[in-house]
Each structure stands twice: as C-alpha cells, then as structure tokens.
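Asker: coordinates for the following, if possible.
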Amino acid sequence: MTAGTVVLLRHARTAYNAGLRLQGQIDIPLDEVGRWQAEQGATALAASHKASLVVSSDLLRARDTAAAYARHVGVDVVTDAGLRERSFGVWEGFTDAEIAERWPEEHAIWRGGGEPSAAGVESKAAVARRMEEAVLRHADSLGAGETLVVVSHGSAITQAITRMLGLDAVAWRGLHGLHNVHWSHLRASGPEATPPWRLVAHNVGAGYPLDTWQAGPESRP
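Answerer: As a prediction, this is how the structure comes out:
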C-alpha cells in the first residue's frame, strides 16, 4: 500500500531568501511576502490536490507554509525532522559571493556540481536517502486513492525527486529547483514498475508572473 499521489511543496519566502543567503537548517521565519505567498499557494494547491495527510519539515518556514494549506483541506500537520533542508554547515547564513570569497576552492566544486568538504555540509546522497525514507514512510500509511502533501525545502526536494525517479542524486542535475510555494506532483507507478514513481508535474504554482510572485502583493497592478 502506498499513496497514489505525492505532492512535494517548497516553503514560502523568508528574509534569507530575499537576501540570497544560504539558509540550510537555520530556523528562519517567513517574511511578509512569504506569508502572502503561503496563503495564495495554499488556495491554488487545495484547488487541485486534497491531501489525506500533510507532513512538514520541523523548521518554522515549512511548518507555517504547511499550516496555510492544511487549513484549506481540514487536516492537521505532522512534522518530521527527516524532511529538513540540506545542512550547509559553516556556510549557512552567507551569500554566494561571501562563500566564494571565504572558501573559493570548495565553492567552485559546489557550483560545478561536486561535493564540497566544508565543515558540516551534508552530501546530496545523504539528503536524498533521508528524504526518500521520510516521504515513503508517510506515503506507505495511505492508500492508492489518497494524496500525501509534503512541505520541505528547495535542495532537499530536488534530491528526493531525483532519487524517487531512480536517478543518481549526486551526478544527475537535470531538475530545476522549485520556486517558493511551488510544487511537484508524483504518481505511483505499477507494482513492479521501474522506477516506482513518475513525475507528473514540476514547479507548479499559483499562476502569478514570477517577478510579481517574488516581489509580493504590493507589486500587483
């Protein structure tokens, strides 16, 4: 038994997102635009997917995004630390330019798709394993006609989808990351199918132009 549909939703905007700072597992709240995004995204997602179970990373930005959606579908939010963002260790809180200045060689490896050795940076393989384990554990509690909505983080979701599609989460880089409060929709394949999940839709959102979405309601005409 497994959920027939899994939706992976990225959290709404934070001040670190707006300032282009690497968040990792720092527990940053949503900013004003993020709270608006969470409500708009929740309305749009609820119009297309009604979850039987909503599971969220235990970090505040994900929990608050999950709560906005859960209110629309009338369920509680379950939290799971296994759905946290990839840890970026000593890099967390810095901008890309600051990381490049302080750790130039490791930054170049990272931007080239490699695995940097900076202290505390979690490998993509480790993120993919823990994310898949958490997603599938919750999906296995549901039936084929039910939907699981998972609220997590950009890098973590990318690694999860890649692994669930049977691809190498370390070497394969063919999936664009999700924008804030955008989601991916996966559907369970047949019992013996390879891979066991199919990607139906990716980076779906509330339908706003991206510049308006990132700037918030004050930018609307």
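
Asker: only C-alpha atoms from now on, for both contacts and neighbour counts.
Answerer: Noted.

Asker: contact partners for residue 202?
Answerer: Counting by C-alpha atoms under 8 Å, 6 or more residues apart in numbering, residue 202 touches 178, 183, 184, 185.

Asker: next up, for comparison:
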Amino acid sequence: MTAGTVILWRHGQTEFNATKRLQGQSDVALNAMGRRQAARAAEVLATLEPARIVTSDLVRASETAGALAALTGGEAVPDARLRERSFGLWEGLTGAEIKSGWPEEYAAWRAGREPAGVGTESRAACGRRVAEAVEEAAAELERDDLLVVVAHGAAITCGQTVLLGLDPSGWMGLTGLENCRWSSLHPNRGRAPAWRLAGYNIGAEE
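Answerer: Reported below is the predicted structural model:
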C-alpha cells in the first residue's frame, strides 16, 4: 500500500528568496511574507485532511510545516533527506556574484551541467535522497491517505523528477515551484513510472 496522494509543498519566502540569494542548505528562517504565505496555504491544505506531514529539518521548511500541523493537530516529522540541494561555496550569493567569481562554472550551471570545484551536490544525488524519503513516508500510509511533504525548490524539482521515472542529471522539464506552492502526485498503480503528476505549482489565493 501507499498514500493515494502526495503533496510536495515548497516553504514560504525568506529574505534570501526576496534578495535572490542562493540558499542551498543555509538555515534561513521565513520572513514576514513567508509566514503569511505559510498560514494561508496551511488553511487550504488543512481542508484536505492530511494523514501525515513530513518536513525538511531546515527551519524555513519546518516553520512552514508547523503552520499546517497547528491547524490539523498533527505532528510535522523532520527528515534530513528532504533538505535543499547543497550549493557549496555559492550559498548566500546572488547570481551576479556567482557569475563574477566563477564565470566558467556559472556558465556550465546555467547550461544545465554540473559546476565543478565549488562543492555543489549533483541533481541526481539530491533527487535520489528526496525520492527515497517521499516513498518511505508514503509506503506507511493507506490508499485513501494524503501525505504532505514540505521541502525546497531544487529538492522538490529533483526528487519529483526521480519519482516520475526520469533522470534529473539530464532532464529539466519542470519549472521550480514558487514559494509556498505545491505539486500533487498519485501512485500510478501497476504502471510505469510509479507516480504520475496530477497538479503543479498550485497555491492558495491571496
């Protein structure tokens, strides 16, 4: 058995998001806007009656998950495998700063290749750990249950690509989720890939 629906929910806005700085695994809290986004989205997601909430242990995700847990009376269970993709030396920098300091590596990254020598985690490695965490949590639930997974932009993109049976190293057909928006997956019972995409970049109306 597995959960009948999996919601992959990106955290609310942080000051790094607002100033277009690459966050990676830097532990940045939600800003005021992010807290408002989380509260509004949680109101919508609570009506779906999630059976379980799991979250990245980074504070911006756990704060977002906490807004939903407070409404449902449930617990947001942390899982470090749901952390954002690590961006090594680039974390905390803007795109302009990265381009100035590492022009060749930046060009490779923007072209969809893995930048060398800066300590970034590969898309494939990130995707595998996120997908593993999602599948394990979903496997503990029943057909009529809904699982909410709270994570990060790149982590969700890479993990979801793996769940859809694709290779995040070379397939980049998904745009990143906006802050506090989510995607919806259902099990593709008896068929490949194991999961199918039902909705993308869904959000609460302001």
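
Asker: between the contacts of residue 202 of the first structure, which is closest to residue 49 of the first structure?
Answerer: Set against residue 49 of the first structure, the nearest of these by C-alpha to C-alpha is residue 185 (9.4 Å).

Asker: apart from its chain neighbours, what residue comes closest to that closest one?
Answerer: For residue 185 of the first structure, ignoring the flanking residues on the chain, the nearest one in space by C-alpha to C-alpha, 6 or more residues apart in numbering is residue 7 at 4.6 Å.

Asker: so that neighbour sits against residue 182, correct?
Answerer: No. With contact defined as C-alpha atoms under 8 Å, residue 7 of the first structure does not reach residue 182; the gap is 10.0 Å.

Asker: residue 163 of the second structure contacts residue 131, correct?
Answerer: Yes. Under the criterion of C-alpha under 8 Å, residue 163 of the second structure makes contact with residue 131 at 6.0 Å.

Asker: helix or strand: which one has the residue nearest to residue 185 of the first structure?
Answerer: Using DSSP states H and E, residue 7 of the first structure maps to strand 5-10.

Asker: which positions in that strand come out as buried?
Answerer: For strand 5-10 of the first structure, a neighbour-count test (16 or more other C-alpha atoms under 10 Å) marks 5, 6, 7, 8, 9, 10 as buried.

Asker: distance of the third one from residue 166 of the first structure?
Answerer: Going back to what we said before, that points to residue 7 of the first structure. Distance, residue 7 of the first structure to residue 166 of the first structure, using C-alpha to C-alpha, to the nearest Å: 17 Å.

Asker: the last one too?
Answerer: When C-alpha to C-alpha is the yardstick, residue 10 of the first structure and residue 166 of the first structure sit 21 Å from each other.

Asker: now do residue 135 of the first structure
Answerer: To residue 166 of the first structure, residue 135 of the first structure is 15 Å away according to C-alpha to C-alpha.

Asker: what's the answer for residue 182 of the first structure, then?
Answerer: Residue 182 of the first structure sits 22 Å away from residue 166 of the first structure, going by C-alpha to C-alpha.
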